[in-house]
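Colleague: what's the 3D shape of this:
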Amino acid sequence: MAKRKTEEYTFADAYIGSYTRNLMSWQDMMRLASCKDLDAAEAVLQEFGYGEAKELHEGDVEAFIRREQNKHFNLIYDTLPDRKELALCLFPYDYHNVKVCLKSEFLGITPDDTYLVSTGDIDWMKVVAMVRDRNYMFMPVNMKHAIIEATDLFSRGGDPQEIDIILDKACYKDMLKAAEETGEDFLIGIVKLQIDILNLKTFVRLRQIEKPWSFFQKVFLEGGNISEQFFIASYEEPFAQIADKLAVYGLKEAMAEGGKEIKETGDFNLFEKLCDNQMMEYNKKAKYETFGIVPIAGYWYAKELEIDNLRIILTGILIGSSAEQISERLREPYV
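Modeller: Okay, here's the model as predicted:
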């Protein structure tokens, strides 16, 4: 895919950039978290362009989240000169749908939109048909091979975890390939960081449940900046020692503070939160780009995280959590 000229993004940059002003800051999210109920939350959300939220009147937070995800998807991909340039952001949704289809098939049930998502690069109904009929003609090559491999392994072992492992590897392989085809260092870097963070989270969790490093080798995602050998060599080391070695990758704080919390309490929340905050710290580089695909990608990730934070906040309000309890789970916003 040839890299587009900067001026080809002039309209998209200006149009999507105007929405950046509506992103919520930390203070804004805390004001939302302090609302006494979902009706009060809706009034705050309207200040940030969310409009009327009938779903919240019925207490259906997930329906509201799905609608906002679809709106976000349509805003970006209806405005871009060519949606392929950010298709890498949609691959996880496509692969999620494939997982749902395969697991439904093995359980003998028909997949529906209860678990399937409509914000992928491939229409979810087409995914259902392609997986059902094993029609790979319009399917990415890595996805095709992953389905064949996952189906074969499941038929021999019956372990649904194999489906997730194989499809996740294919997904991030496709994402990195798509990022590299754009020629944008920002997009390549953010995918590599995603891979590193997923590997690190997996590494820490497997260590805590005392899985052998051979299992980590099985689930390790290739393509990141942190090598497989780094993790294997660190498998028996204290978290503090690993943290020092992760400084060059920007993940020292997450490992040091999060690792300490895990060791003392067994709670992974702080560790995962700090990892995700590092993702957003990288994404903030997009603020300093005015033209091209980078500021649009920055807004994509920023809004995606904001919607995830809204799920946490609104669910917290619904179940009666305090603002302080909610804040412990929130990720650092873009603004």
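Colleague: rest of the way, CA atoms for contacts and neighbours
Modeller: OK.
Colleague: Next one: residue 151 from residue 239, what distance?
Modeller: 37 Å (C-alpha to C-alpha, to the nearest Å).
Colleague: show me what contacts the most centrally placed residue in the chain?
Modeller: Among the residues of the chain, the one closest to the centroid is residue 92, at 7.5 Å (C-alpha atoms, centre = their mean). For residue 92, the contacting residues are 120, 171, taking C-alpha atoms under 8 Å, 6 or more residues apart in numbering as the criterion.
Colleague: Another for comparison:
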Amino acid sequence: MQEIDYKGVNTVLRTYELNLLTEADYDRMLKASSLKDALDVLKGTGYEFDEKEIQESKNFEAFLMKHLAEVYKELFSITPVSEVVELFALRYTYHNLKVLLKQRFSGEQLEQLLIPIGKDSLGSLKKLVETGDGNDEHPILIEGVQEAIRDFDEDHRIEAATVFMDTYYFKHLRSISDKINHPSVTKMVDGMIDLYNLSTLIRSLKQNKPRGFLYTVLSSSGSVAKRDLIEESVNGPSAVMRKYYSSKTYGTRLANLVSETTNEVDTQKLDKLVDELTNELVAEGLYRPFGPLPLLGYLFAKEKEITNIRLILVGKDNQIEEEILRERMRPVYGS
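Modeller: Alright, predicted model coming up:
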């Protein structure tokens, strides 16, 4: 696929971008004195919901996910290479597989947690988990489900659903990146996997997890070998960051997350930095007429828009101060 093949898609995207929430929209929502006032602002931006029902149920997730699912469905239908959309949709597929596997392993009814976003239908994913056999799904996805089922059958570990799906998600993500074969996409996926490994390593060390656990949960698909990360982890998170991350373009910003007094890493700030770095990577192509980056930029913006709306609505419902909400906001498209 040549970059010019995205020209038609990117022309359509420019019209979609006009409907994204602006900083002025967010400002009005943040300054709203109540949940009702914030919903009144949102109602004029293209989101459809029953305001009275939402105020009573506080089920923000339902209408937000419905809106996002429609966005993904439309983009899958107009994009010449579905893998580009899958770069962001894939995490929903693996979320759904986690839910379905946990449902199979525990016997609980968990289907209310499924999200109808992804290349593969919920019906096909259900069949895959029920039978262990796939048809049109990606081989990596099928292998991940089969390995999770095998592990549970042998050791009866319900957590196998999460461990295997996280591992195979990044393996699948790397496969998509290799197929697209675009330098900016490769750079973005490298960052996503490397920073996931770092965040997971830091959290695991705080919980005193054994080395065997680290070998299981860390991804082998990043630009830094997980064996190297684990070997260096005996010297602490800051040592890992100095040795393997300081030379990266975002190395200095990572170093700023280390507390001078405790020498520990603030994982909440690390999660926010991941968003900021992804935003910067996709922003490189926002105004290019060709290639996959404008599509990724729009998708990232839409994802963060949903995150910000959820944050504000929950905040207004719980009477959280405006300044606290502003500090927790994710990057705004084009800002």
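Colleague: how about the residue nearest to the centre of structure 1, what's its match in structure 2?
Modeller: The alignment partner of residue 92 of structure 1 in structure 2, by TM-score structural alignment, is residue 91.
Colleague: before we move on, which element is its match in?
Modeller: When secondary structure is defined by DSSP states H and E, residue 91 of structure 2 falls within helix 82-106.
Colleague: Mean distance of that helix to its aligned residues in structure 1, please.
Modeller: With the two structures superposed, helix 82-106 of structure 2 lies on average 1.8 Å from its match in structure 1, counting by mean C-alpha distance after the TM-score superposition for structure 1.
Colleague: Pull out the buried positions in that helix.
Modeller: 83-105 (16 or more other C-alpha atoms under 10 Å).
Colleague: How about stretch 102-119 of structure 2?
Modeller: Applying a neighbour-count criterion of 16+ other C-alpha under 10 Å, the buried positions in stretch 102-119 of structure 2 are 102, 103, 104, 105, 114, 115, 116, 117, 118, 119.
Colleague: Just put those residues in TSV and tack on distance to residue 223 of structure 2.
Modeller: Below are the buried residues of stretch 102-119 of structure 2 laid out as TSV (distance: C-alpha to C-alpha, whole Å):
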residue	distance to residue 223 of structure 2
102	31
103	34
104	34
105	33
114	32
115	30
116	31
117	28
118	26
119	27
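Colleague: Now the two most distant members of those.
Modeller: Among those, the pair separated by the greatest distance (C-alpha to C-alpha) is 105 and 119, at 24.5 Å.
Colleague: Please report the distance of the alignment partner in structure 1 of residue 221 of structure 2 from residue 188 of structure 1.
Modeller: For residue 221 of structure 2, the aligned residue in structure 1 is residue 223 (criterion: TM-score structural alignment). Going from residue 223 of structure 1 to residue 188 of structure 1 by C-alpha to C-alpha gives 10 Å.
Colleague: for residue 16 of structure 1, same thing?
Modeller: Plainly put, residue 16 of structure 1 is 21 Å away from residue 188 of structure 1 if you go by C-alpha to C-alpha.
Colleague: Map residue 42 of structure 1 onto structure 2.
Modeller: Looking across to structure 2 (by TM-score structural alignment), residue 42 of structure 1 lines up with residue 39.
Colleague: Number of residues surrounding its match?
Modeller: 23 (other C-alpha atoms under 10 Å).
Colleague: Next: residue 278 of structure 1.
Modeller: Burial measure for residue 278 of structure 1: 23 neighbouring residues, criterion other C-alpha under 10 Å.
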